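[1] pasting the structure only:
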């Protein structure tokens, strides 16, 4: 059994250069990802477990972690809703200014994060263009952080859902309508299951981007301790104080939490994709058997 698997693994494929490309891929990942992450964990190991636990369980760190991950997750969920609607409008409708809006979505990719933070702070500050018309404060609060994270995460959802919508055949929706399904039933039972794996990918990318965001947040957050202070800011503060081991501990905590959250999202995406493929194969089986008969 093992020899058969080994021979199957070493069997040459249609394209040459598997060993060379695999070695290049592993080397590239090690240089850019694995070695730097290992250096962070190695730096954090300079402290004792008691010191690590003291840093990780301090009230200021716990509140910053809750704020960072909570706002990042909430922003990703908000982008999942509005990003899907925006992708649907861009794919299914033709209207004046469509190409301009489509290009405008990529603006957070090209815009420096510091510029985005300054712009958002100028808009939502108490004396800003929009903030002056609200009785409640938006800037320098967790709400301002949520707006900033939603701004930088929107393109990830739109650009992952949009290609799937473009490849989705409208005949499936027409068949559902002919069978008596309402528009809501068609969206829920036909369109949404197909979009769900891509939507989860976009949510995971937006969440990962938002967790590590720094430049666009510090200007609108106000950086008030235990109120609007994110964990990346605490890491930078410890680095400025030459507490490299403490900064590495906070970085390792964020790394582990992010890894397990992304692992759960990717596992759910893999399960849903396999379930959708299995359901499609089961629905196509009777038709194929009838044709064979």
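    Arrived safely, thanks for sending. These figures come from a predicted structure and were not determined experimentally.
[2] going forward, measure contacts and count neighbours with C-alpha atoms only.
    OK.
[3] residue contacts, the residue lying closest to residue 270 once chain neighbours are set aside?
    Excluding the flanking residues, the one nearest residue 270 by CA to CA, 6 or more residues apart in numbering is residue 197, at 7.6 Å. Counting by CA atoms under 8 Å, 6 or more residues apart in numbering, residue 197 makes contact with 269, 270, 272, 273.
[4] second one coming, line it up with the first:
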């Protein structure tokens, strides 16, 4: 009768590591979010609906979601372009450029907001050029869009880069051998392969933009019914000691972010399933 020999890994077993994982996630994620919904549940449905459908709240929702969506769309396009350049070409200063991509991660958001506001204001280096044409950037939704694009770009680049590193360029050569043009090869061969990573980067950039506060508050102007974002409105509610109103608005944002991430995971699953079927 053969003896069963169990190999011991370096890390503890499944039970212990799973226990630590659940405790860690519960303390940092599940319990705080549960308390948020518990606090919101103390409101009646009429109070909740009146709070989240107030005109000021609806305008802030529209500003936050639209600017975050368009910023994520732009980052999804140019993030792929930046990742492509960094992975496919060798040029002087490549490592410096690669490090600059991570700058929005390390830079304090308040510093980014002040820098963007000073550059794009009417007296700024770039803002005065547009001001001469009667176009105002800072303290408008356009300024918010620029700030959200700035902080969201690294999410797409760093999500797409590892996928490009694993890409076999012989597939491109095979497509070219079969008569495909460069554009056809990119759109019908490379893009479907990168699509799950692009969608993940888009979702991360979008979710990050929804919750951005520091870099936006300086360039938005914070004008109610015009350029007020949802995080700023929540802070205003807290300063006014309207904790129920703040938690009601925050819960709507949380549900929207969760649904967006759930939709992204579903689309990735469908894409992977389609690729496997092919």
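    Structure received. Because the structure is predicted, anything quoted here is derived from the model rather than measured.
[5] about what we covered before: compare the contacts of residue 197 of structure 1 with structure 2 and list the ones that remain.
    Retained in structure 2 by both residues aligned by TM-score structural alignment, their matches' CA atoms under 8 Å are the following of the contacts of residue 197 of structure 1: 269, 272, 273.
[6] In helices only, show me the residues you listed.
    Of the positions in those, 269, 272, 273 sit in helices, assigned by DSSP state H.
[7] how about JSON lines for those residues, with distance to residue 57 of structure 1 added?
    Output for these, formatted as JSON lines (distance: CA to CA, whole Å):
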{"residue": "269", "distance to residue 57 of structure 1": "32"}
{"residue": "272", "distance to residue 57 of structure 1": "36"}
{"residue": "273", "distance to residue 57 of structure 1": "38"}
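[8] From what I see, residue 247 of structure 2 and residue 35 are in contact.
    No. Counting by CA atoms under 8 Å, residue 247 of structure 2 does not reach residue 35; the two are 9.7 Å apart.
[9] And residue 274 of structure 2, how close does it get to residue 199 of structure 2?
    Residue 274 of structure 2 sits 15 Å away from residue 199 of structure 2, going by CA to CA, to the nearest Å.
[10] do residue 36 of structure 2 as well
    Remark: distance between residue 36 of structure 2 and residue 199 of structure 2 (CA to CA) = 28 Å.
[11] Check residue 61 of structure 2 too.
    To residue 199 of structure 2, residue 61 of structure 2 is 23 Å away according to CA to CA.
[12] and if you look at residue 47 of structure 2?
    Using CA to CA, one obtains 36 Å as the distance from residue 47 of structure 2 to residue 199 of structure 2.
[13] Leaving out sequence neighbours, find the closest residue to the residue nearest the centre of structure 2.
    Within structure 2, the residue whose C-alpha comes closest to the C-alpha centroid is residue 205; the distance, by CA atoms, centre = their mean, is 1.6 Å. Leaving aside its sequence neighbours, residue 205 of structure 2 sits nearest to residue 152 (CA to CA, 6+ apart; 4.6 Å).
[14] got it, and residue 222 of structure 1?
    Distances taken as CA to CA, 6+ apart put residue 140 closest to residue 222 of structure 1, at 4.2 Å, once the chain neighbours are dropped.
[15] now swap in residue 130 of structure 2 and tell me
    Distances taken as CA to CA, 6+ apart place residue 136 nearest to residue 130 of structure 2, at 6.7 Å, with adjacent residues excluded.
[16] Can you tell me the SS state at the one you found?
    coil (DSSP: H, G, I helix; E, B strand; the rest coil).
[17] mind checking what it lines up with in structure 1?
    Per TM-score structural alignment, the equivalent position to residue 136 of structure 2 in structure 1 is residue 137.
[18] Run a quick neighbour tally on the alignment partner in structure 1 of residue 35 of structure 2.
    Matched to structure 1 by TM-score structural alignment, residue 35 of structure 2 sits across from residue 39. If you count neighbours by other CA atoms under 10 Å, residue 39 of structure 1 ends up with 12.
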